[in-house]
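**Student:** Sequence first, predicted coordinates after that:
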Amino acid sequence: MTIHPVVEAVTERIRRRSQPTRQAYLARITRARQAGPVRMRLPCANLAHACAASGPDDKRTLTGGRAVNIAIVSAYNDMLSAHQPLETYPAILKQTAADLGAVAQFAGGVPAMCDGVTQGEAGMDLSLFSRDTIALATGVALSHNAFDGMLLLGVCDKIVPGLLIGALAFGHLPAVFVPAGPMPSGLSNAEKAKIRQLHAEGKLDNAALLEAESRAYHAPGTCTFYGTANTNQMLMELMGLHVPGTAFVNPGTPLRDALTAEAARLVVGLARDEHQAPLGEVVDERAIVNATVGLLATGGSTNHALHVPAIAAAAGMLIDWDDLATLSAVVPLLARVYPNGSADVNHFQA
């Protein structure tokens, strides 16, 4: 396979620049991986605590040997459309794990806020800070060290970067991200812009504006424009952290449920196969450059100029805006998705 020389050069300079910190990170996760599942080395009282609330079958599985135990960390809440579908996912994931002779435990929840709700309000000041709170909450959920793999459920702007940054602290484990998918297309962007303009001119009242906005943001799922939330899903797929093809499938559909179940099957299989690379090895300089190239080629959110370097740093890699700029000079834009065009993310999926 031929790689563009600039893409190859940027990848190599990131690798060289990051060698000391990357090697230290890999050494740390290698030690953790070689130690094996902590659960089976826990004192009896600790292990009893870890499965006290489990049903009889799961308790026998967790205490009886080397069965795989998967942590579920979720950003579910029922206020935000993007995260509301996640309510039903743990049951699907747990049942799928059980069918495979494994266990999935809901390890913890993380906060999730929406810039679309807080923009122009004081809550917006918390938005970027929330990413690091989410990373910390993810680390707390995983700190019980009773797990062999991770399922990370989240969608929006700071949530997915926060989940990934936190999970990379436990990069000796395999991980699969589980998205919810976008809501079906509603009021078109062109019509929405027209109504907003009429409102700004005083030709439509607030009731008419709210009715239009409610036809645009109208159902469970991610907003349909290609902002940071949907770009998150594209990047997780490009980095190899999704079930392939799962980024933009609508919630509440048989395919979405099948993809959710497949995420559990995938991570259980990864956890059982000691030859499979864990999260911290998957997220290497090639994955970071691949994500950046995909970000540029699809016209994704510029917020990832903040998130991609932070994700890389959590895995011991050092990248900067010069790397992003060098790549941007040679990566063509292949898609025109709103706000970089008229199509929405459902058109992009189609």
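**Tutor:** Happy to help now that I have it.
**Student:** from here on, contacts and neighbour counts on C-alpha atoms
**Tutor:** OK.
**Student:** Could you report the neighbour count for the residue lying closest to Leu163 once chain neighbours are set aside?
**Tutor:** Distance criterion Cα to Cα, 6 or more residues apart in numbering; nearest residue to Leu163, sequence neighbours excluded, is Ala135 at 5.4 Å. If you count neighbours by other Cα atoms under 10 Å, Ala135 ends up with 24.
**Student:** Ok, Arg41 next?
**Tutor:** For Arg41, using other Cα under 10 Å, the count is 12.
**Student:** Mind listing what's buried along stretch 179-188?
**Tutor:** Pro179, Ala180, Gly181, Pro182, Met183, Pro184, Ser185, Gly186, Ser188 (16 or more other Cα atoms under 10 Å).
**Student:** tell me the SS of Leu152?
**Tutor:** Recorded secondary structure, Leu152: strand (DSSP: H, G, I helix; E, B strand; the rest coil).
**Student:** picking that back up, in CSV: the buried residues of stretch 179-188, plus distance to Pro20 and secondary structure.
**Tutor:** As requested, the buried residues of stretch 179-188 are exported to CSV (distance: Cα to Cα, whole Å; DSSP: H, G, I helix; E, B strand; the rest coil):
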residue, distance to Pro20, secondary structure
Pro179, 34, coil
Ala180, 37, coil
Gly181, 38, coil
Pro182, 40, strand
Met183, 44, coil
Pro184, 46, coil
Ser185, 47, coil
Gly186, 49, coil
Ser188, 50, coil
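**Student:** Let me have those in a markdown table, adding distance to His347 as columns.
**Tutor:** As requested, the buried residues of stretch 179-188 are exported to a markdown table (distance: Cα to Cα, whole Å):
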| residue | distance to His347 |
| --- | --- |
| Pro179 | 18 |
| Ala180 | 17 |
| Gly181 | 13 |
| Pro182 | 11 |
| Met183 | 12 |
| Pro184 | 10 |
| Ser185 | 9 |
| Gly186 | 12 |
| Ser188 | 11 |
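**Student:** tell me the two of those residues that are most distant?
**Tutor:** The span of the buried residues of stretch 179-188, defined through Cα to Cα, is set by Pro179 and Ser188 at 23.6 Å.
**Student:** and the residue nearest to Leu163, what helix or strand is that in?
**Tutor:** With elements taken from DSSP states H and E, the one containing Ala135 is helix 127-142.
**Student:** try this one side by side with the last:
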Amino acid sequence: MPSSTPATLNPTVAEVTQRIRERSAERRALYERRMADQHKRGVHRAELSCGNLAHGFAACNPRDKNELKLMNSANLGIISSYNDMLSAHQPFETFPETIKAAASAMGSTAQFAGGVPAMCDGVTQGQPGMELSLFSRDVIAMSAAVGLSHNMFDAALYLGVCDKIIPGLFIAAARFGHLPAMFVPAGPMPSGLPNKEKARVRQLYAEGKVGRAELLEAESESYHSPGTCTFTALPTPTS
């Protein structure tokens, strides 16, 4: 039977954690007050003027317009990193309509609040575009915040994958921490060429024993369909 005694925190980790708590206490308290104040305000669209609210549901179907005029049902804001160039994000194309249908079936509504950019190190590795990798997190956070700034939503769904997009979305979710939130992944890419075999072909190419056509075929068999890829930081030939 596993012991019920809690594990002792490493002394160094405990010390660093305590310093962070003390240093962030004032800002954390301010953040918590802001989130509590926002939460007390309840449904945000109730505070909108009639003109504001009319703009907010002008493109909706009659059923959703009627629901949004009332304040007793939830309206979900959808933020998505969809694009059809990157395998990890391509599946998100159909998610909004599925979410809207599910919300409607429950007597609620959902609106696509905004899209955020998504870049992939698997494509930009070794290229100038990789310089945008970390910067893109701030852009994603701002883009998501713009989408949620309209005070039309009671909760948010963040559709995103990968180590640039999720941190950016999380920053936005923290800023709108008064809204219940859920992060929705796109699902995995089915298994393709195993990493060991991919590495073997790369090594053969580096040794000049196979050509670019064989290398490209191996890479294509590895990253071969929609879904979050199995990208690993194996050395990639520049040719």
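**Tutor:** Cool, the structure landed. Everything numeric here is computed off the predicted structure, so don't read it as measured data.
**Student:** TM-score of the superposition?
**Tutor:** Aligned and superposed, the two chains score 0.91 in TM-score terms (TM-score structural alignment, normalised by the length of the second structure); 228 aligned residues with a Cα RMSD of 1.7 Å.
**Student:** if we can go back for a sec, tell me which of the buried residues of stretch 179-188 of the first structure is nearest to Ile311 of the first structure?
**Tutor:** Taking Cα to Cα as the measure, Ile311 of the first structure lies nearest Pro179 of those, at 18.1 Å.
**Student:** Run a quick check on that closest one versus Leu151, I expect a contact.
**Tutor:** No. Pro179 of the first structure lies out of contact with Leu151 (Cα atoms under 8 Å); the separation is 10.3 Å.
**Student:** where do the helices sit along the stretch 51-200 of the first structure?
**Tutor:** 56-63, 89-99, 115-118, 127-142, 159-168, 189-200 (DSSP state H, counting those that start in this stretch).
**Student:** What's the separation between the residue most central in space within the first structure and Asn232 of the first structure?
**Tutor:** With distances taken as Cα atoms, centre = their mean, Val160 lies nearest the centre of the first structure, 3.7 Å away. Distance of Val160 of the first structure to Asn232 of the first structure, computed by Cα to Cα, to the nearest Å: 6 Å.
**Student:** neighbours around His55 of the second structure, how many?
**Tutor:** The local packing of His55 of the second structure (other Cα under 10 Å) involves 10 other residues.
**Student:** any idea which element the aligned partner of it in the first structure lies in?
**Tutor:** In the first structure, the residue paired with His55 of the second structure according to TM-score structural alignment is His49. Assigned by DSSP H and E, His49 of the first structure belongs to helix 44-50.
**Student:** Now that helix: buried residues?
**Tutor:** With burial defined by 16+ other Cα under 10 Å, the residues of helix 44-50 of the first structure counted as buried are Leu47, Ala50.
**Student:** Just tell me the aligned range of the helix holding Ala135 of the first structure in the second structure.
**Tutor:** Taking TM-score structural alignment, helix 127-142 of the first structure hits residues 133-148 over in the second structure.
**Student:** list the buried ones in the matching stretch?
**Tutor:** 133, 136-145, 147-148.
**Student:** Average offset of that stretch relative to the first structure?
**Tutor:** Mean deviation of stretch 133-148 of the second structure relative to the first structure after superposition (mean Cα distance after the TM-score superposition for the first structure): 0.4 Å.
**Student:** Now do the nearest residue to Gly77 of the second structure once chain neighbours are set aside against Leu30 of the second structure, distance only.
**Tutor:** Distances taken as Cα to Cα, 6+ apart place Ala156 nearest to Gly77 of the second structure, at 4.7 Å, with adjacent residues excluded. Distance of Ala156 of the second structure to Leu30 of the second structure, computed by Cα to Cα: 23 Å.
**Student:** Please apply the same query to Ser191 of the second structure.
**Tutor:** Here the criterion is Cα to Cα. By it, Ser191 of the second structure lies 47 Å from Leu30 of the second structure.
**Student:** I'd like the buried residues of stretch 133-148 of the second structure as JSON lines, with distance to Phe176 of the second structure appended.
**Tutor:** Formatted as JSON lines, these follow (distance: Cα to Cα, whole Å):
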{"residue": "Ser133", "distance to Phe176 of the second structure": "24"}
{"residue": "Ser136", "distance to Phe176 of the second structure": "19"}
{"residue": "Arg137", "distance to Phe176 of the second structure": "16"}
{"residue": "Asp138", "distance to Phe176 of the second structure": "15"}
{"residue": "Val139", "distance to Phe176 of the second structure": "16"}
{"residue": "Ile140", "distance to Phe176 of the second structure": "14"}
{"residue": "Ala141", "distance to Phe176 of the second structure": "11"}
{"residue": "Met142", "distance to Phe176 of the second structure": "12"}
{"residue": "Ser143", "distance to Phe176 of the second structure": "13"}
{"residue": "Ala144", "distance to Phe176 of the second structure": "10"}
{"residue": "Ala145", "distance to Phe176 of the second structure": "8"}
{"residue": "Gly147", "distance to Phe176 of the second structure": "11"}
{"residue": "Leu148", "distance to Phe176 of the second structure": "8"}
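**Student:** hey, which helix is longest across the second structure?
**Tutor:** Counting residues, the longest helix found in the second structure (DSSP state H) is helix 11-40.
**Student:** List the buried residues for it?
**Tutor:** Using 16+ other Cα under 10 Å as the test for burial, helix 11-40 of the second structure gives Met35, Gln38.
**Student:** same question, stretch 161-168 of the second structure
**Tutor:** By neighbour count on 16+ other Cα under 10 Å, the buried set for stretch 161-168 of the second structure is Val161, Cys162, Lys164, Ile165, Ile166, Pro167, Gly168.
**Student:** So which of those residues is the closest to Ile20 of the second structure?
**Tutor:** Pro167 (19.8 Å).
**Student:** Excluding chain neighbours, give the residue nearest to that closest one in space.
**Tutor:** Pro167 of the second structure sits nearest to Arg137 (Cα to Cα, 6+ apart), 6.5 Å away.
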